[in-house]
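Participant: sequence unknown, structure follows:
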């Protein structure tokens, strides 16, 4: 369809189908289609592809409860109850940068011994271990060797120097830390915290028996749906007695159970601390007949637990308790280790949508192409009948050669097979090496028609072989082209026309009685033309040209039979010369070799016309 033709917009094109009448293939087709339909329906119901989805929007609050007693070195027995961790520490987040707050804020917030639990957004922290440094005062003292630089004299210490590992500012003096070591003196809270490794076992392993109430409110804005993990039927009596061991919807969790279900040991994790994720998944179906919207809980550890694989393992922070003794401010420094629990909420809600159902059906229709792909593969392989597969392939597939590549078909009188060669513009066709050789396929229809036409007037002994030394052309041998083998070919400047009827030296095919009767006999050619066109002209130049081209077609049908698809049969130069001598052009001009595609026998049955190479 030309791109500039406006009438082409009014055309409609559709695919051509090949229908195979076979019980086996038909049964296989419907079995595969049924399996694909079943798969599509199962996946649609399993993944709810017929629904429109909306992601969850949520908020989380937590409340930790528990009482424990432990002995802290240098402090003594300490009891933590609900008052100690339900105070101001739950309003804001604690961090290692707590010392940046003003002094009066720290004094008020740390009026108790210390708070071992605090909350952040969607998370809460529980202290499980601690390092205590008592009675620190503002003053001057030697820096801890692990944090400072060893020195021999005051020249090794720089006054006012400080780095990230220091506890204070250097005074410029080198003082003795112990009997063996000397370090630079610093202005800091003295004595400086010297212990860095936490106690083993952890001081507060009893925290595994603490419980936390998680309140999770969710909303799906697209559907205007609101819910929470504390269900309407859960009253105060239920929350006091529920246990997750026998009720998976209970919103009260034991910390030890959370860590255990995350695949960790609470006692081992309590030494250095870590991070545990509590995942709440909401997968809600809001359709009336199948409405379901309940939370599902899962747990996992989020930090690297092995100390030898990470630079700063666990989780810890520092805080202090301040007091005044004899007018001098003192503090007790605590380095707290603990477990942070992050509550992560994710999920979606789905509701029936006709649009989504249509989109899913449209996207899965292409799966039925798998049936065609599989059956085509079976027909093209040895898994099915080879004859049926070849017949199917011939009817379905039409090969179209590249316009830049012309495949020529050559038939020699001294060879039984047809040669397929590529057209060359430099070498003579006689010298081009063949791509392949194919057996000759007889044109039975043409053979029967010719025999019928020959029956009334058979006067030649067709079985008599031609004399081996017969030379119909008296032209001297020295004028024979180098590529000619029969001494009857005419010179040519077109490489595609430089073809002899023989591959080796011998008699020319034009000397055969069959050539004269099947190709050049005028009465036979006229009968063929009348058979093809009863109203064809009987006299004049048009009749001579028609006889010449009919002779070409007769030779092709005789020597090539049915040429392979998408190939161009080439008539030898000696035969073209003889035909032109019998039926010459009035002006002496001929078109020469012009490849024309050979139409298959099946196409002829459907109304097509067989064509040949023009000369």
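Facilitator: Right, received. Where do you want to start? The model shown is predicted, which means the values in this text are computed figures rather than measured ones. Residues are numbered from 1 along each chain as shown.

Participant: CA only for contacts and neighbour counts going forward, please
Facilitator: Fine.

Participant: and residue 231, how far is that from residue 391?
Facilitator: Applying Cα to Cα, to the nearest Å, the value for residue 231 to residue 391 is 69 Å.

Participant: got it, and residue 330?
Facilitator: 101 Å.

Participant: the two: which is more packed in?
Facilitator: residue 330 (20 against 12; other Cα atoms under 10 Å).

Participant: can you say which helix or strand has that one in it?
Facilitator: Using DSSP states H and E, the element containing residue 330 is strand 328-352.

Participant: could you pull out the buried residues of that strand?
Facilitator: For strand 328-352, the neighbour count (16 or more other Cα atoms under 10 Å) marks 330-345, 347-352 as buried.

Participant: buried residues in the very next helix or strand once past it?
Facilitator: Following strand 328-352 in sequence order, the next helix or strand is helix 354-364 (DSSP H and E). Residues of helix 354-364 classed as buried: 356, 357, 360, 361 (neighbour count, 16+ other Cα under 10 Å).

Participant: what do you get for stretch 185-197?
Facilitator: Neighbour-count burial for stretch 185-197 [16+ other Cα under 10 Å]: 185, 186, 187, 188, 189, 190, 191, 192, 193.

Participant: put together JSON lines for those residues, with distance to residue 133 and secondary structure on each row.
Facilitator: Shown next, in JSON lines, are the buried residues of stretch 185-197 (distance: Cα to Cα, whole Å; DSSP: H, G, I helix; E, B strand; the rest coil):
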{"residue": "185", "distance to residue 133": "19", "secondary structure": "strand"}
{"residue": "186", "distance to residue 133": "17", "secondary structure": "strand"}
{"residue": "187", "distance to residue 133": "17", "secondary structure": "strand"}
{"residue": "188", "distance to residue 133": "13", "secondary structure": "strand"}
{"residue": "189", "distance to residue 133": "10", "secondary structure": "strand"}
{"residue": "190", "distance to residue 133": "9", "secondary structure": "strand"}
{"residue": "191", "distance to residue 133": "8", "secondary structure": "coil"}
{"residue": "192", "distance to residue 133": "8", "secondary structure": "coil"}
{"residue": "193", "distance to residue 133": "6", "secondary structure": "coil"}
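
Participant: want to compare, so here's the second one:
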């Protein structure tokens, strides 16, 4: 006997196993097996190939370029701000280069004609109030202060005493206007030109109408149904589509995102490869701490031989243009890979049914006995086959009877 003449582990290395087909007339297992096949086929055809387009090669990371240009003028007359003033693009758009992020000034606090010198700190700065000079050690600074302490405690225009500082004087001490100075900004327009380049397929697309002339851009305004290919947006309309009110945001500022997404099926006509827009507000309108969006900048000049500046604390709406894209085209490689994965899933269904028949059903011993057998040369013949041979040898054959 071969298995007795060598170790089982060594001999098993030189065995060859081949499948044996067996028809099991088990209705419950048959129903489960067909249901599994239907589910797997529906997944492969419906999800992998129809929904996810598993037959396509994709380019999920295109090269992108964003150019923005804001247009509009307004005349303001504010007693709390800089007075009567005409505002154009160079005044209220920061930065002026037209990048993917741009800021439109809608409100401001101006502190004009500042010069470097010694003056009283703003009494609203935490820690700036004092009773004597010892409360203001020289060289001390405050977290939200405007200068460096000189070591003196000086009176202010009111009854309070504050630390004297070396700073740009007079220091900023103006409340935020209750109404936006540049309320007309909601009627300004912005031209957003976006280009995407799917380098894998050498496909270049823009959100601008490729046919026509420049006069179309001078008169159109974006609308998702009437003018979906017009890249000119009114700022107030952007806020509305983001679920916000531009007039409310104009007082303390905010952030609005403009999302452009390309999802292109290059197996179809290229004209269907167009940008889809989505708008959202990124800051929280309900926040009471650090609400809105503001920053400071200064404009410098020389007066009477001394450097002078006008400090501007500006509030406004920042617009972030975000671009994403994906393009797909038929390729034999992903098609074969997904087909192979689907066939493997079908084989897994048969494997699970085999496990149930061989180890979990009531008749699993009989199924295992019929499923697995060893050839006569490698081991003893099973007892059932011995009985069959004994019966056949006791029965006269055709040749003997003749």
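Facilitator: Here it is on my side, so go on. Given the structure is predicted, the values throughout are model-derived calculations rather than measurements.

Participant: need the TM-score from the superposition.
Facilitator: The TM-score (TM-score structural alignment, normalised by the length of the second structure) is 0.79; 364 aligned residues with a Cα RMSD of 3.3 Å.

Participant: mind listing what the nearest residue to residue 21 of the second structure once chain neighbours are set aside touches?
Facilitator: Computed as Cα to Cα, 6 or more residues apart in numbering, the closest residue to residue 21 of the second structure that is not its neighbour in sequence is residue 371, at 7.8 Å. Contacts of residue 371 of the second structure were listed using Cα atoms under 8 Å, 6 or more residues apart in numbering, and they are 20, 21, 22.

Participant: secondary structure, distance to residue 284 of the second structure and neighbour count for those residues - can I get that in JSON lines?
Facilitator: Shown next, in JSON lines, are these (DSSP: H, G, I helix; E, B strand; the rest coil; distance: Cα to Cα, whole Å; neighbours: other Cα atoms under 10 Å):
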{"residue": "20", "secondary structure": "coil", "distance to residue 284 of the second structure": "67", "neighbour count": "9"}
{"residue": "21", "secondary structure": "coil", "distance to residue 284 of the second structure": "66", "neighbour count": "8"}
{"residue": "22", "secondary structure": "coil", "distance to residue 284 of the second structure": "66", "neighbour count": "9"}
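
Participant: columns distance to residue 248 of the second structure on top of these, output as a markdown table?
Facilitator: Converted to a markdown table, the contacts of residue 371 of the second structure look like this (distance: Cα to Cα, whole Å):
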| residue | distance to residue 248 of the second structure |
| --- | --- |
| 20 | 77 |
| 21 | 75 |
| 22 | 76 |
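
Participant: ok, of these, which one's closest to residue 204 of the second structure?
Facilitator: Of all those, residue 204 of the second structure sits closest to residue 21, with 55.7 Å by Cα to Cα.

Participant: what distance do you get for the closest one to residue 94 of the second structure?
Facilitator: For residue 21 of the second structure relative to residue 94 of the second structure (Cα to Cα), the value is 76 Å.

Participant: over to residue 217 of the second structure?
Facilitator: 23 Å.

Participant: and residue 251 of the second structure, by the same measure?
Facilitator: 17 Å.

Participant: which of the two has more neighbours?
Facilitator: residue 251 (25 against 16).

Participant: then that one would be within a helix, right?
Facilitator: Yes. Assigned with DSSP: H, G, I helix; E, B strand; the rest coil, residue 251 of the second structure falls within a helix.

Participant: what does it align to in the first structure?
Facilitator: Taking TM-score structural alignment, residue 251 of the second structure has residue 271 as its aligned residue in the first structure.

Participant: need the three-state assignment for the closest residue in space to that match that isn't next to it in sequence.
Facilitator: Once flanking residues are discounted, residue 271 of the first structure sits nearest to residue 202: 4.8 Å by Cα to Cα, 6+ apart. Secondary structure, three-state DSSP: residue 202 of the first structure is coil.

Participant: and residue 202 of the first structure, what pairs with it in the second structure?
Facilitator: Under the alignment by TM-score structural alignment, residue 202 of the first structure pairs with residue 180 in the second structure.

Participant: these two touch, right, that match and residue 107?
Facilitator: Yes. Shown here, residue 180 of the second structure and residue 107 form a contact pair, counting by Cα atoms under 8 Å, at 4.9 Å.

Participant: what is in contact with these two at once?
Facilitator: With Cα under 8 Å, 6+ apart as the test, residue 180 of the second structure and residue 107 both reach 250, 251.

Participant: map residue 155 of the second structure onto the first structure.
Facilitator: In the first structure, residue 155 of the second structure lines up with residue 176, judged by TM-score structural alignment.

Participant: which elements pack onto the strand holding residue 330 of the first structure?
Facilitator: strand 51-55, strand 123-142, helix 266-272, strand 274-285, strand 316-325 (3 or more Cα pairs under 8 Å, 6 or more residues apart in numbering; DSSP states H and E).

Participant: assign the counterpart of residue 19 of the first structure in the second structure to helix, strand or coil.
Facilitator: Aligning on TM-score structural alignment places residue 19 of the first structure opposite residue 23 in the second structure. Residue 23 of the second structure falls in the coil class when you classify it by three-state DSSP.

Participant: which residues in the second structure does stretch 454-473 of the first structure match up with?
Facilitator: Using TM-score structural alignment, stretch 454-473 of the first structure lines up with nothing in the second structure.

Participant: returning to what we had before: quick check: the strand holding residue 330 of the first structure compared with the second structure, mean distance?
Facilitator: When the second structure is overlaid, strand 328-352 of the first structure sits 1.6 Å from its aligned residues on average, using mean Cα distance after the TM-score superposition for the first structure.

Participant: quick one: classify residue 368 of the second structure as helix, strand or coil.
Facilitator: Three-state call for residue 368 of the second structure (three-state DSSP): helix.

Participant: now do stretch 139-151 of the second structure: distance to the chain's middle.
Facilitator: Here stretch 139-151 of the second structure shows a centroid-to-chain-centroid distance of 42 Å under the convention Cα atoms, centre = their mean, to the nearest Å.
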